[in-house]
Structure formats: structure tokens, C-alpha cells
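Show me the folded form of this:
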Amino acid sequence: MHILTQSLLSFVLLLALAWGLAVLWIQAPGGHGLRLIWMALWAASVLGGLASVWVQHRYAVPARWALAAAAAILAIWWISLAPSNQRDWADDVAHSLTGSTQGSIVTLHNIRNFDWRSETDYTVRWQDASYDLETLQSVDMALSYWMGPAIAHTLVSFGFADGRHLVFSVEIRKERDESFSTVGGFFKQFERSIIAAEERDILYVRAGPRGEQVFLYPIQMPQAAMRQLFLAYVNSANRLAKAPKFYNTVTANCTTLVYDMVRPIVPGLPMDIRLILSGYLPEYLYRHGGLDTSQPLDVLHTQADITQRAAQAGPVADFSRRVR
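Model (predicted):
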């Protein structure tokens, strides 16, 4: 039992070592050199404590106290990291979406409608618009693949009777000098952002300039549920504008947050690993009646692939019609 206890404690310390090194590498202030110093101090503290678990010597107790002090300092610093809406944001997430409702009319502020020529060459355009939920006709799920079949970015597009399609996307809110990092998403590197954008912006930039594979699946959903989901996005965006939150790669990402919004609308919708491995979401939706089950899933998958049409269309006014 003594050896088992020592082994378990050692395992916990090794996990703490890895976690602390990752946190310090991503978040520690002071530049590259100082970051390495913080990492070395943390490693020395943990390794000293680890040695004291197995070898009883006169430095064992001081090593444990040093580890406890280092762990307390690291924990206090970690807890002190707070999200903010006041940073030097990248252009594509520079503004916070907000909205207000009057009857069936929803007015949104800061809808993104960029003209993308490449990932770094674009015309910035943010606009306001109103939408009548009485005319809401369709909901489509867009999946954009960039790193294999298991991982995709999830977007939800709402179609209206006048031909407009508005896309909501839960994304990292990166600063001007940052780029997406899956690992960074575990360690408070990014704030959370809800973007509302025209399809000609947000679907085109993924299929065209970024070279991602984009699929668009029509979702089977009653109109009342469509309205509830639309309003859930708006309410979530309003809350983020007032009280920012961190993005998390697993617990608060582009798919799990959509699930949180849909679950009150569709009671009994189960948790599933495919909510994390979002590239397999079509299988999940097909199984639970979210897609047209009168056709085989592979047929729906082929029909949903809009990559070529989207890339060829470019950011044109009738983009939504062309990709459909």
C-alpha cells in the first residue's frame, strides 16, 4: 500500500508538472526568456517534491514546502487570469455581436460582412440588420474541415423568406498577433466570441482563401424551435458582450455551446463523443432525426459538400443561392 500510495502521488505530481509547464509556456508574462525561467522554477519545485516522495533525506521537508509554495503561487496566478473585452483584437473578431428584440423583429448590431480576397487581404465591413422571425424558414448546419475527418468547425445558418442567410459561429476571439491553437484553448489563451456573419463572408473565406472543406446540411427542425435557437444565439452574444468568458477546446467550443443551446429546445438529446469530435456530427444528427433520414447518410454527405461551389462563387451578393 505504501508503494501504491507513492506511485499515485508521483503520477499526480507528474500531471501537475505537465499542466504547469503548459500553462506557463502559453500564459506566463515577461517574454520568451522570462517564461523559460518560470518553467524551470516550476519544474525544479515539482521534481524536488517528487524526489522527496521516494527518498527520505534532510531536504525532504523543505522540498515539500517549496513545492506547496510554488503550487499556491501558480494556482493564485491562474485564478487571477480573467477574460476581457478590451484587447487589441484581430479584425475579424474586433466587434461584439449584440441584439435586441421587439415582437418578432430582432435587430442585430455588428454583423460581419467582409469582402475576402485572401486571408490577409480583405475589406472590413460591419453592419446592422433586422430580421423577422415570422419569416424564418430554414436552419442549416455548416461543417468546415481543416485537420482531418474528426475535427470540424460548426456553424449554424438561418434562412429567411427574403433570401437572406445569417450564420452564427462560436469562435476564439484572438488578439491581433495570435493564431488558433488547440492547446491554447485549454489554458485561457482566448476569449469566447459569437460571430454573426453573412454566408458570403464566413462560408466563402473557409472554402476559398483558407482552403477548408465545407459541408452544408439542412436540419429538420420545427419553426418554433428555429426561432428559439436564433434567440438563444442572440442572448448568448448579449451576455458575452457584458461579461466575457474564456473559450475552452473541450468544454466551451463551437459545438458544445450549440448543444447547450439546443438541449432545452430538444429535451432528451444525449451527450456524445461526437460533440467533441465534431467532424462526426452528421452521424449524430442523422441518428437522432436532425437530418433527412429518408435518404442514406452518404447521399446527404455528398449533397452537402459545397466546397467547390463556394470557392468558385466568391464573395458575391447571391452567394447563398449559388452554393445551394
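
C-alpha from now on. contacts and neighbour counts both.
Will do.

Which neighbouring elements make contact with the longest helix seen in the chain?
Longest helix in the chain, counting residues (DSSP state H): helix 2-27. Judged by 3 or more CA pairs under 8 Å, 6 or more residues apart in numbering; DSSP states H and E, helix 2-27 is in contact with helix 31-54.

now the angle from the following helix or strand past the helix it packs on to helix 2-27?
Counting by DSSP states H and E, the next helix or strand C-terminal to helix 31-54 is helix 60-80. Angle, helix 60-80 to helix 2-27, by axes from the mean of the first three to the mean of the last three CA atoms, to 10 degrees: 40 degrees.

Show me which residues of helix 60-80 are buried.
Using 16 or more other CA atoms under 10 Å as the test for burial, helix 60-80 gives 60, 63-64, 66-67, 70-71, 74, 78.

Now show me the structure for the sequence below, then we'll compare the two:
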Amino acid sequence: MRRAGLAASSVLILLLTVWWTLALVFAGPDPAWFRIGLAAIYALGTLAMLLWLRPFVRVLAVWGVALVALLFWWGTIRPSNDRAWQPDVARLARVDVRGEQLTFHNVRTFDYRTESDYTARYEDRTYDLSALRGVDVFLVYWGSPAIAHTIMSWQFENAPPLAISIETRKRSGQEYSAFKGFFRQYEIIYVVADEHDVVALRTNHRGEQVYLYRLKSTPALARVLLLDYVDTINGLVARPEFYNALVENCTTSIRRHVVHVDPGAPAFDWRLLANGYLDRRLYDRQIVDTHLPFDELRMLSHINAKAKAADRDPAFSQRIRDGLPDPRPKEP
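Model (predicted):
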């Protein structure tokens, strides 16, 4: 029994040591050689203690002291809005709320010639909540079928859709890495944008595969969900937060918003982590149209060809929705 306890404790120490070693490699103090050297000393020191230091209580004591030091250091890594940002995430959106009127500042409307060649443009847009009709979701695939980027887009009568994409806020010269996303390497940003920006960028310039699903949510639910987003958007201006690839990403953040406004939302599902299968979850929950078999609905929802054909058309948002099933009740 004692041996089993020691073995379990050793495995736990090793697993935590792996995590903290990676944290030192990616987030430790510069220069890079110092981070890597510090991580190596920590990892090899832990392994040496487990192999040769006796009694085991001494291992726990020494490793525990190191853990406290690491936790203290980890707490000193703070998110910030004051960095040299890449141009596409240089400005934070903010929202003025006056009754039914929402004025969004710094709505991104970039004009892309290629992914890296573009004219940066931001504008202010005012939306009337009484004209809100529903919300749609885009799933964007760039590699594994199990992983997608999710973008929510609110639909208004007589106004362009309002797309909000939860992303990593990258600094100049920084590349995205899902692995680094666990270790406080990126702040989180809510990119408020025109669909021609965040969608056409992915379909027409990055060559990513994009699927659009119209959701069954009522205007009332779409409204409280948008207002919950607005609270976070304004909160990030004053209190920046880190992106986390597991618990604070483009999909789990949406889940948090949904649960906040709808406590009766369906229980957590593994497809929220393997979010490439999120559309199947939406279908199983009857949140999207279910009159067609799922495979047929998914085929219709693939919008790359329509997005490329629409390209710079002012009716881009309407054209990518042509022929898509809409489960919402028709307006009287």
C-alpha cells in the first residue's frame, strides 16, 4: 500500500514537473538560453531527487519549495494592453450602450489583397437591439478535422451582420502556437468585425475551409448573449486577460457566455474541446436545421465557393447565406 502511494506521488510530481518545465521554456525570463537552462536544471533536478534522494519526504519538501517559488513567479506574469501588437489586433473594440442602441468602436473592416497585404481600416457602427433577428456561427478549419476556429455573427434587420471572433492578440513577430497557448503567451482579444473581413480573409486568402450554420436561437437569447459579449469586450479594455488554449479559447469562451445567459444550456460535451465536431453537436441538440441529414446540411454549409464568388460584393454576407437552411421562425 505504501509503495502504491509513493508510486502515485512520484507520477504526479513527474506530470507537474513536465508542465512547469514547459512553462519555464515558453514563459521564463529572457534570454532564451537562460529559460532553457533553468528549465533543464529544474527537470533534471526533480528526476535526480526522485531517483536518489531518500527518504521520500525530503523529495516532497525540496520539490514543494521549488513549486512555491514557481507559483510565485507565475503570479508575476501579468496580461497587458500595452505591447507592440501586430496591426490586425492593434486596436481593442469597445462599446457604448445607450438603451437599445449599441455603438461599437474599432469595428475591423480591413481590405485584404493577400493575407499579409491589406489596408487597415476601422470604423464605428451603431446597432439597434430591437432590430436583432438572430445569431449564426462559422466553423473554420485549417488543419485537423478535430480542431476549428469559431466565429459568432449577429444578424440585424437593415444592418450588416456583426461578427465577433475570439482570438489570440499577438505581438509583433509572434506566431500562433496552440501549444504555447497554455502558457500565458498571448492576451485574448474579441475582434469585432465585418464579415467580409474575418470570413473572406479565411476563405479567399488563407485557403481555410469555412462552414456557416444558422442557429435556432430566438432574438431574445441572441440579445442577452450579445450583451454578455459586450460586457467582456468593455472589460478587456480595462482588465486584459490571457488566452488559454484549453479553458479560455474561441469555443470555451463562447460556452462560458452561453451558460452565463442561459443556465439551462446543455451539459458540457467533449466536442467543446474537439470543436471541429461542434457542428454535429449543434445538430444533435437541434440548434441548427435538422430537416436534412447532417452530412447534407454540412455540405450546404460549406461556403468557400460562394465566398470566393462574392469576393468584394457589398452583398457578401447575403450571398454566402444563399441556399442555407434557416431554422428560425419566419417574421410575420
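
Next, the TM-score between them, please.
Overlay of the two chains. TM-score (TM-score structural alignment, normalised by the length of the first structure): 0.93; 320 aligned residues with a CA RMSD of 1.9 Å.

The longest helix of the first structure: which residues count as buried?
10, 13-14, 16-17, 20-25, 27.

same check, this time on stretch 28-45 of the first structure
So stretch 28-45 of the first structure, judged by 16+ other CA under 10 Å, has buried residues 28, 35-36, 38-39, 42-45.

out of those residues, which one sits closest to Arg164 of the first structure?
Using CA to CA, Ala28 comes nearest to Arg164 of the first structure of the buried residues of stretch 28-45 of the first structure, at 44.6 Å.

Trace that closest one over to the second structure, please.
Applying TM-score structural alignment, one finds that Ala28 of the first structure aligns to Gly28 in the second structure.

can you pull the contacts of that match?
Arg35 (CA atoms under 8 Å, 6 or more residues apart in numbering).

Repeat that for Ile172 of the first structure.
So Ile172 of the first structure contacts 180, 190-193, 247 (CA under 8 Å, 6+ apart).

Just those: which are in strands?
The strands, defined by DSSP state E, take in 191-193 from the contacts of Ile172 of the first structure.

and those residues as a markdown table, adding neighbour count and distance to Asp91 of the first structure?
Below are those laid out as a markdown table (neighbours: other CA atoms under 10 Å; distance: CA to CA, whole Å):
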| residue | neighbour count | distance to Asp91 of the first structure |
| --- | --- | --- |
| Glu191 | 21 | 15 |
| Arg192 | 26 | 15 |
| Ser193 | 27 | 13 |
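
Sort out which one of those lies nearest Arg87 of the first structure for me.
Using CA to CA, Glu191 is the member of those that sits closest to Arg87 of the first structure, with 10.1 Å.

What lines up with that closest one in the second structure?
Match for Glu191 of the first structure (TM-score structural alignment): Glu187.

Test my guess that that match contacts Arg83.
No: the pair Glu187 of the second structure / Arg83 is not scored as a contact, 10.2 Å apart, by CA atoms under 8 Å.

now what about stretch 184-192 of the first structure, what contacts it?
Residues from elsewhere that reach stretch 184-192 of the first structure, judged by CA under 8 Å, 6+ apart: 22-23, 26-27, 81, 83-84, 170-174, 240, 244-250.

Need the buried ones from those residues selected in PyMOL.
In PyMOL syntax, the buried subset of the contacts of stretch 184-192 of the first structure is picked out as below (16+ other CA under 10 Å):
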select buried, resi 22+23+27+83+84+170+171+172+173+174+240+244+245+246+247+248+249
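
any chance you could map the strands in the stretch 151-300 of the first structure?
152-160, 165-173, 191-198, 213-218 (DSSP state E, counting those that start in this stretch).

In CSV, list those along with distance to Val299 of the first structure.
Shown next, in CSV, are the strands of the stretch 151-300 of the first structure (distance: least, CA to CA, whole Å):
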stretch, distance to Val299 of the first structure
strand 152-160, 19
strand 165-173, 24
strand 191-198, 27
strand 213-218, 11
